[in-house]
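In: Pasting a predicted model and its sequence here:
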Amino acid sequence: MSYGQYGSRTGRLPREAFRPSAIFLGLVALLVVSGWMAWSGFGSAKFNVFLFVAAGWAISLCLHEYSHALVAFKGGDIDVAHRGYLTLNPLKYTHPLLSIVIPLIFVMIGGIGLPGGAVWVNHGAIRSKFVDSLISFAGPATNMVLAIVLVLPFSLGLDTTGHPAFWAALAFLAFLQLTASVLNFVPMPGVDGGNLIYPWLSPQWQRGFGHMAPYGMLILIALLWSPKINAWFFNVVYWIGDLIGLPSYQAAVGYDLFRFWSF
């Protein structure tokens, strides 16, 4: 998710502004270790899946926000580098409510990957409307690419009958990427889909979008509690999942394993 801001800083950027953070590298290590544990059957399968999916989701959040920041940086906003957005540090993207509490609740109770980070972009420094839209497009597009990559073993027809916990975790993580991508592309003020069309709106519509933006994600979350809208949302996700080869039954098993606290 990207937000607008005005004013910029100048000066030479240190190399540290572009180096992956230790926290991100730690998440990658946790993903690898927990993936090995799930693959080998070491310890509790449910806890291994929880660690794998949680680490994978946190990494995808970093990549989502990094994509916003990278396109913004290339498009003229050097402030994103000063703010640490190009270090893949999840703490730089964190909003306590939107980044941690609400996304965790929705993953636990509904298996939905909510977009949770925030990148502040100086839109006044961006060179064109097209690049401004591309900044918003980059985040959910990253989630979609990740979903396709994670689904490749299934869509290519690899044997996934062995190591069931690992494959179920991979399928569920891919499913979360799909849900995040679909949600992000909704043309709602304050969501990437709304931010994507914002540069092309008239000043009057932009003012209206600006007033609604702080509440857009909360409105979208509230709408998902409607049975009809919720059913429509998941129908779209499953339809896309079928197109790219995601086995929904394995994703469902992964979700059950992820909720290690349930029996």
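Out: Structure received. Numbering: from 1, shown residues only.

In: C-alpha only now, for contacts and for neighbours.
Out: Noted.

In: Pull the contacting residues for the closest residue to Phe137 other than its chain neighbours.
Out: Nearest non-adjacent residue to Phe137, counting by C-alpha to C-alpha, 6 or more residues apart in numbering: Leu196, 6.2 Å away. Neighbouring residues of Leu196 by C-alpha atoms under 8 Å, 6 or more residues apart in numbering: 132-137, 187.

In: ok, second structure coming up, stack it against the first:
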Amino acid sequence: MTWDRPGRDRLVLGVPREAFRPSPIFLALVALFVASGAMAWVGFGNVRFDIFLFVVSGWLVSLCLHEYAHAIVAFRAGDVGVAHRGYLTLNPLKYSNPLLSIVLPVVAVLLGGIGLPGGAVWVDRHHIPGRLRHSLVSLSGPAVNVFFALLLVVPFAIGVDTTARPEFWAGVALLGFLQLTASVLNLLPVPGLDGGNMIQPWLSPQWRRGYDILAPYGFILLFALLWNPRIGGWFFGAVFAVGDAIGLPAPLYSYGLQLIRFWSS
């Protein structure tokens, strides 16, 4: 997700190399993702807890890369300030706040199996010329989710034997499903979300003023829409249909959702 930052910052032209180095927190998440995946693969310890770590750490890594994509495209488009604000370090604590960036998305994964949009980078759009560049900044984050969704489907598309290590492949399928839900959610034309921000630069001044009023309440609007049984049914029906079309096995990601709730029987 991207949020506009009003006003202009006094930007320092020289950006230190440290602004581009991956943070220790991100590297620790990657290490946890690889280690828990290896443990799930060999069946080390409690495999349900292994899958829990595998899915949660993998999801957080993808959240960091989603926000990093927004930041790097904005940086290339002219907003050097994203580097000074720490967005190019892949540190999840830099993207809005820990509650929005980490806690809420993880809770949504555990309780509902939904890839909820996470944190946000504050983009100073005054430094980015052209409407197309603004739209590309917003599109870059969901593009990461689409890429990962397709990448995670590859093993199933080539016919990997999922019966040998069903728990591991269930975790992979669940990660793919989360990326798919995140892709669809982020591309919805809801004010304040990436899909809405993609079209905002192309609106007339009158419509843009209305959009800007609604944008801070995008999350609330999203929840209200999904809470409606009819709209929620349409949304999940579309997600399931896309998942079936790209070859994401529904029984496996459903099994993965059961596994990550390791505290239940």
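Out: Yep, it's here. Only a predicted model underlies this, so the values are computations on that prediction, with no experimental measurement involved.

In: what do we get in the second structure for the residue nearest to Phe137 of the first structure?
Out: Counting by TM-score structural alignment, Leu196 of the first structure lines up with Met198 in the second structure.

In: Pretty sure the residue nearest to Phe137 of the first structure sits in a helix.
Out: Yes: counting by DSSP: H, G, I helix; E, B strand; the rest coil, Leu196 of the first structure is part of a helix.

In: Next, please give the residue ranges for the strands of the stretch 51-200 of the second structure.
Out: 121-123 (DSSP state E, counting those that start in this stretch).

In: Can you show me the helices along the first structure?
Out: 22-40, 45-74, 79-82, 102-110, 129-155, 164-184, 192-197, 203-223, 227-244, 248-258 (DSSP state H).

In: What range does the third one cover in the second structure?
Out: With TM-score structural alignment applied, helix 79-82 of the first structure matches the range 81-84 in the second structure.

In: Not counting its own residues, what contacts that stretch?
Out: So stretch 81-84 of the second structure is contacted by 9, 11-12, 15, 19-20, 71-72, 74-75, 88, 121-124 (C-alpha under 8 Å, 6+ apart).

In: Any idea how far apart the tips of stretch 9-26 of the first structure sit?
Out: 30 Å (C-alpha to C-alpha, to the nearest Å).

In: so how far is Tyr87 of the second structure from the residue located most distally from the centre of the second structure?
Out: What lies farthest from the middle of the second structure is Gln206; by C-alpha atoms, centre = their mean that is 30.7 Å. Shown here: Gln206 of the second structure relative to Tyr87 of the second structure, a distance of 32 Å by C-alpha to C-alpha.

In: do Ser138 of the second structure as well
Out: 15 Å.

In: Quick one: neighbours of the counterpart of Tyr215 of the first structure in the second structure, just the number.
Out: Matched by TM-score structural alignment, Tyr215 of the first structure corresponds to Tyr217 in the second structure. Applying other C-alpha atoms under 10 Å, we find 14 residues neighbouring Tyr217 of the second structure.

In: Just give the closest residue to Tyr217 of the second structure, not the sequence neighbours.
Out: Nearest one to Tyr217 of the second structure, counting by C-alpha to C-alpha, 6+ apart, is Gly192 at 7.2 Å.

In: Report how many residues lie close to the one you found.
Out: The burial count for Gly192 of the second structure: 26, using other C-alpha under 10 Å.

In: For Leu100 of the second structure, give me its contacts.
Out: Residues near Leu100 of the second structure by C-alpha under 8 Å, 6+ apart: 118-119.

In: Give the equivalent position in the first structure for it.
Out: Checking TM-score structural alignment: Leu100 of the second structure goes with Leu98.

In: corresponding residues in the second structure for stretch 149-169 of the first structure?
Out: The aligned range for stretch 149-169 of the first structure is 151-171, by TM-score structural alignment.

In: Need the residues that contact that stretch.
Out: Contacts of stretch 151-171 of the second structure (C-alpha under 8 Å, 6+ apart): 37, 40-41, 47-48, 51, 54-55, 172-173, 175-176, 246-249, 252-256, 259.

In: Ser248 of the first structure is in contact with Tyr238, isn't it?
Out: Yes: using C-alpha atoms under 8 Å, Ser248 of the first structure makes contact with Tyr238 at a distance of 7.3 Å.

In: ok, average deviation of stretch 66-75 of the second structure from the first structure?
Out: Its matched residues in the first structure lie on average 0.5 Å from stretch 66-75 of the second structure after superposition (mean C-alpha distance after the TM-score superposition for the first structure).
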